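# Need the 3D shape of this:
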Amino acid sequence: MKKVSVFLKTSQPSPHQFVEFYRKIAQKGDTILSIHITAKLSGTYTSAVAAAEELKGEFNVIPIDSAVGSLGIGLMCREARKMERAGKSVDDIVKYIEGIKSKVRVILTLDTLEYAKMSGRVKALQAALASVLNVKPIAVLSDGVLNMAERVRTRKASLERVLAMGKEEYGDKPVYLGVVHARDLKSGQALLEDAKKQFNAKETMISELAISIAANLGPGTVGLILYPVE
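Here you go, the predicted structure:
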């Protein structure tokens, strides 16, 4: 992604692909909890809903819009699995996910606005000014919507601001702490080490940013995922 000069576009799976996948992994009559990236950034959830409708009577498919992406979805899936193994009902699991998703925060800093410009998320003039002034934007994914929240001078300051914004939101509350990055493992590891010192993290992890988000924000994007422990 770093070497291309054109904007990369992603494409969600088709309803037919979901139908084939569900039939491959499940047996007739099974309930399938299908958790997906925010519907406001991808059509994946919509495809899953269409597939669920087609499979009525064969499977009980329950598509869920996670309102997040990347590690956030992974943590939801893990917690859902824990609940299932503990004997919780499907309704209990769905209720938990619907309740937790508005509390998960994804705070990112971009290395450049060029990819956001090509995706239509910022205007060309804003991107040009940010480049000239060495401004590093901060984006927040909250309730499924990715918004440009602030602009900070220098990379160092932007990483510090990401931590500060997370701290303002969660304070000393226990969280699962994740760091995501788009082709910048070094910055991601540095952010994770700093975050460990500031948050009441019950568990930490690092991963590459989901391509559907990274394609809109560009290489060099680094950020935090804060998932409350309940």
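# only C-alpha atoms for contact and neighbour calcs from this point on.
Fine.
# Could you look up the SS state of residue 205?
Following DSSP: H, G, I helix; E, B strand; the rest coil, we place residue 205 in the strand state.
# now the helices for the protein?
Along the chain, the segments classed as helices by DSSP state H run 15-25, 44-54, 71-85, 90-100, 114-118, 124-133, 155-170, 185-198, 211-217.
# Let's have those in JSON lines, adding mean neighbour count and distance to residue 205.
Listed next are the helices of the chain as JSON lines, based on neighbours: other C-alpha atoms under 10 Å; distance: least, C-alpha to C-alpha, whole Å:
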{"stretch": "helix 15-25", "mean neighbour count": "15", "distance to residue 205": "28"}
{"stretch": "helix 44-54", "mean neighbour count": "20", "distance to residue 205": "25"}
{"stretch": "helix 71-85", "mean neighbour count": "17", "distance to residue 205": "9"}
{"stretch": "helix 90-100", "mean neighbour count": "15", "distance to residue 205": "19"}
{"stretch": "helix 114-118", "mean neighbour count": "21", "distance to residue 205": "26"}
{"stretch": "helix 124-133", "mean neighbour count": "14", "distance to residue 205": "31"}
{"stretch": "helix 155-170", "mean neighbour count": "17", "distance to residue 205": "16"}
{"stretch": "helix 185-198", "mean neighbour count": "17", "distance to residue 205": "8"}
{"stretch": "helix 211-217", "mean neighbour count": "21", "distance to residue 205": "18"}
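# this one as well, want them side by side:
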Amino acid sequence: MLHIVTDSATDMPLAWREQFDIHVIPVNLCIQGKTYKDEIDLDCERFLELVARTRQIPTTAQPAPHDYIELYRSIAKPGDTILSIHLSSKLSGTYASAEMAKQEVGEQLEIVPFDSLSGSAATAFMAREARQLANKGAGLDIILERLAYIRDRVRIAFTLDTLEYAVMSGRIRRLQAAVVSVLQIKPIVEVRNGLIEMTDKVRTRKRATARLIEKMQASFGDQPINVAIIHAWASEAGEALCHQVQRSLNCQEVFIDQLSNGVASHLGPGTVGIVAYPILQNRLRPT
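Just a heads-up that it's a prediction; the model follows:
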């Protein structure tokens, strides 16, 4: 039997967890000397309140290998296979912890860690497609081939509404942030080769969201794509971007979700973005 695990840095419709039997291991969030388990000890609203009140950006820590072992053993029996899909190894140690857990329980369970080299909704789509393929009888080799296809082609791009939180996290200097604020510049960041990079600086929010769509059009043209609109405490902005995306791109499926707490705290409220990948029209495509 195949079990699927991901981490709480994955942005995924809550219903998918039950519908596609996807297990989520929480990332640890540390603030003011206290450690919280993401989504268990803190929901997104309480987390935002905590960051705003303390004026501190939390540090994040991957689940320990024993956390993985405990989860793996609770969901599987000897002889089962666990596909563990995680946030980019270049951004977090979640994948490394899964590899260490594999060494501990490898004789009882077949653990297959998969480095997404991405995160957010990309890992959600990977987990969902893995389950769909497994339900159709696909072997692990076919599933991993499909996940590699998504990993190689997914695009992730966000635009930030404020640099206040990036300043608090130390990712940008206060003077730079002040200049950007006066000029109404909205930075655009993308996940490239497993890392987050600033790729554009655009004047005004309207132009920034238009630029996100232009990037997706340049990548996919009129290919059918699956899309997620991800936002940080900005549901109205997410809805507006979703309507624009559906008018501009050949979307087969679209969902909207809140950005995970750990990432949202660094990018700040108002952040919105697009996660998209093309649908392959061959034997690897689940139906």
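# what's the TM-score for these two chains?
Once superposed, the chains reach a TM-score of 0.95 (TM-score structural alignment, normalised by the length of structure 1), with 230 aligned residues with a C-alpha RMSD of 1.4 Å.
# now the helices of structure 1 as CSV including distance to residue 144 of structure 1?
Formatted as CSV, the helices of structure 1 follow (distance: least, C-alpha to C-alpha, whole Å):
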stretch, distance to residue 144 of structure 1
helix 15-25, 21
helix 44-54, 12
helix 71-85, 11
helix 90-100, 12
helix 114-118, 17
helix 124-133, 23
helix 155-170, 17
helix 185-198, 23
helix 211-217, 12
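# Which one, of those, ends up nearest to residue 31 of structure 1?
Proximity to residue 31 of structure 1 (C-alpha to C-alpha) singles out helix 90-100 among the helices of structure 1, at 8.3 Å.
# what span of structure 2 lines up against that closest one?
Per TM-score structural alignment, the counterpart of helix 90-100 of structure 1 in structure 2 is residues 140-150.
# average offset between that stretch and structure 1?
Compared with structure 1 after fitting, stretch 140-150 of structure 2 has a mean deviation of 1.6 Å; criterion: mean C-alpha distance after the TM-score superposition for structure 1.
# Residue 184 of structure 2 contacts residue 207, doesn't it?
No: look at residue 184 of structure 2 against residue 207 with C-alpha atoms under 8 Å: they stay out of range, at 10.7 Å.
# what's the counterpart of residue 32 of structure 1 in structure 2?
Residue 32 of structure 1 maps onto residue 82 in structure 2, by TM-score structural alignment.
# my guess is residue 108 of structure 2 contacts residue 79, does it?
Yes: counting by C-alpha under 8 Å, residue 108 of structure 2 sits close enough to residue 79 to count as a contact (6.4 Å).
# From the centroid of structure 1, which residue is nearest?
Taking C-alpha atoms, centre = their mean, the centroid of structure 1 lies closest to residue 69, which sits 2.3 Å from it.
# who's in contact with it?
36, 37, 38, 210, 213 (C-alpha atoms under 8 Å, 6 or more residues apart in numbering).
# Next: residue 158 of structure 2.
Contacts for residue 158 of structure 2 were tallied using C-alpha under 8 Å, 6+ apart; they are 188, 189, 190, 212, 271, 272, 273, 274.
# Closest one of those to residue 45 of structure 2?
Set against residue 45 of structure 2, the nearest of the contacts of residue 158 of structure 2 by C-alpha to C-alpha is residue 271 (15.2 Å).
# Identify the residue spatially nearest to the equivalent of the closest one over in structure 1, adjacent ones excluded.
Here residue 271 of structure 2 is matched to residue 221 in structure 1, going by TM-score structural alignment. Counting by C-alpha to C-alpha, 6 or more residues apart in numbering, residue 221 of structure 1 lies nearest to residue 110, which is 4.4 Å off, once chain neighbours are set aside.
# just checking, that neighbour touches residue 134?
No: Residue 110 of structure 1 sits out of contact with residue 134 when judged by C-alpha under 8 Å, with a separation of 11.2 Å.
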